[in-house]
Every structure is written in C-alpha cells, then in structure tokens.
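# Mind folding the following:
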Amino acid sequence: MDSFAHTTLVVELQAGDTERFAVLAHLSYDAADPFVVTAVFSHRGRVLARWQLDREMLGDGLRRPVGIGDVRLRPTDDGTWEELRMEFLGDARPDGGRHHAVVFAWAPAVSTFLRRTWQLVPPGREEVRIDDFLAQLTTGP
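Down below sits the predicted model:
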C-alpha cells in the first residue's frame, strides 16, 4: 500500500505590501509521520520557504479560522473563488518586526490533497510510536 501523497499547486504569495505573485507549493504527506503535511514553496527553482503544518489544522482552516502562533489559516471566498489563506510569521527582522508572508491556495485543490492523506491514514487513526521516538532520543545522532 502506498504511504505517501504529494501534489504541486500554483498558489499566490503576498509578502508585505506587495501584489500577489504566483509560486509553486509542493505539499507532501508521509504516513510514517501522520500528523504532518510539509509545504515547500518555490519560485523559478529556488526554495522560498519550508513549513511543516498540522494536518488537522490544515483541514480545519478550510472551514474556519485557526491558529494563533506562527501559522494562521482561514477560508476566504470572494463569491467566485474559494481560497485557503495561509499566513506565516517568520524570523525577526533587523527593525524588530518579523518576516511575514501570506499564501492563497485554491481551496478545492487543498481539499483533494487532504482527502488522499485521509485515505492513507484516516483522521483519528494516527499512531504515535513512542518507543521508536524514545529510542531515537537515547541513541542520538
């Protein structure tokens, strides 16, 4: 059985006060780490950012605003286009602020990807292998 899901989406990035521009979002899911969706954003072959997102939070963000920390998600709908708005707060800037970016993804495409992950590991069936985790901690690098 396949234990990995991946998709590449064209999304729009808005950094600071700039206009939106198209970038690629590579979403991946590995059933061996069932709570995590990895999002890699790239433009012209260059990786702009890599984030690990909570899979349940990503699904909830399609329906309602979620997140209070570095990642905040919420649905948006302008009447013709349903999007998932993903707000990311990054490292501190020299001026004391933080790097900030907003990514807009077509919500139905994110939903389709999440459905594939749910086929691999249904919600509520995720397993935490604590013995494996503890063994990694005790053996070190």
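# C-alpha from now on. contacts and neighbour counts both.
OK.
# Walking through this structure, point out its strands one by one.
Ranges of strands within the chain are 4-15, 21-30, 36-43, 46-54, 71-77, 82-92, 98-106, based on DSSP state E.
# Second input sequence below; structure requested for side-by-side comparison:
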Amino acid sequence: MEHMVSHHITLRLITDSPDPSPLPADFEYHREDPLAVTVIFGTNSEAPVRWVFARDLLSEGLDKRTGVGDVTIWPVNSPNALPTIQIQLSSPDGDAYLRAPAEAIEAFLAETWRLVPPGTEGQHLDIDLTLDALLDGA
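Just a heads-up that it's a prediction; the model follows:
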C-alpha cells in the first residue's frame, strides 16, 4: 500500500525581471501526516528548503485567495495563459512569490485524495506521535 505521493513541479519565481525564473520543487504528501503537504526547494542542493502547510490550503487556493500568515495561495487567470496559482511564502528573511501550473497542482492533489480521501484524515493520525512531537517543542 502506498504511503506517499511525490510530484516534481517546476514553479516560476516572480521577481523584478520580466521573465520569471524556473524553480524546481518537489511536492510531497505522506499518509502519516494527512493534513499537510511539504514543498521542497533545492532538492539537488546541500541545504534544501522545506515548507509545510495544510493540504486544504493548497486545494482552496485553486479557487480563491486563501491563507493568512506565512502561506497565501490564490488563482491567477490570464486570458492568454494557462491557469496558474500564485503562492506567497513569507518569512523573516522576506517574501517569495511563486507561480505553479494549476493543472500540475490539481494532479498532485488528486493523488493525495486517492491516498487519503478528504474527511478521513483523522483515521490516519497517530495522536501519540503528534502529542510527543508537540511536547518535545515545549
């Protein structure tokens, strides 16, 4: 039985340049952490960067602006381009604006929903493991 979904998606880093820079990323979903997705940037580098946020946030961002705080996601519909979503990542070091093909995000989410259907996430949570992780940080 599968325990993980992984998709390699090339995002576009929005900068002052007229041409966005390609930014390869791995989107991962683990059955053991059914509420979250992980996006890993720089997978070929010595210090990859990981962002973890709610799967529901990624899903809702396909249709409307969603999120407060460190991660905000919203659809971008240009008449002459394929549908995309924009992802804003905020940290003390600054903000990053990324664009992803909506179709690639939809395909990733569809696989995560096959692995853990929406509404069944609680059946896959290990409460003891979650509590241990929370208490280790206290």
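# follow-up on the earlier one: please tabulate the strands of structure 1 in a markdown table, including the columns distance to residue 124 of structure 1 and mean neighbour count.
Below are the strands of structure 1 laid out as a markdown table (distance: least, C-alpha to C-alpha, whole Å; neighbours: other C-alpha atoms under 10 Å):
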| stretch | distance to residue 124 of structure 1 | mean neighbour count |
| --- | --- | --- |
| strand 4-15 | 18 | 17 |
| strand 21-30 | 16 | 19 |
| strand 36-43 | 14 | 19 |
| strand 46-54 | 13 | 13 |
| strand 71-77 | 21 | 19 |
| strand 82-92 | 23 | 18 |
| strand 98-106 | 26 | 18 |
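# in structure 1, which helix has the most residues?
helix 107-120 (DSSP state H).
# which parts of it are buried?
107, 109, 110, 113, 114, 117, 118, 120 (16 or more other C-alpha atoms under 10 Å).
# just to revisit the earlier point, quick one: which of the strands of structure 1 is nearest residue 62 of structure 1?
strand 71-77 (5.1 Å; C-alpha to C-alpha).
# re earlier: so which bit of structure 2 is the longest helix of structure 1 matched to?
The aligned range for helix 107-120 of structure 1 in structure 2 is 102-115, by TM-score structural alignment.
# What are the contacting residues of that stretch?
Residues outside stretch 102-115 of structure 2 that contact it (C-alpha atoms under 8 Å, 6 or more residues apart in numbering) are 2-7, 9, 27, 29, 31, 55, 59, 62, 75, 82-85.
# let's go with 10 Å and repeat that
1-11, 27-31, 34, 37, 55-56, 58-59, 61-63, 75-77, 82-86, 116-121 (C-alpha atoms under 10 Å, 6 or more residues apart in numbering).
# Find the pair from the buried residues of helix 107-120 of structure 1 with maximum spatial separation.
107 and 120 (20.4 Å).
# Switch the strands of structure 1 over to CSV; also include distance to residue 139 of structure 1.
CSV is the format used below for the strands of structure 1 (distance: least, C-alpha to C-alpha, whole Å):
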stretch, distance to residue 139 of structure 1
strand 4-15, 27
strand 21-30, 23
strand 36-43, 24
strand 46-54, 25
strand 71-77, 32
strand 82-92, 31
strand 98-106, 36
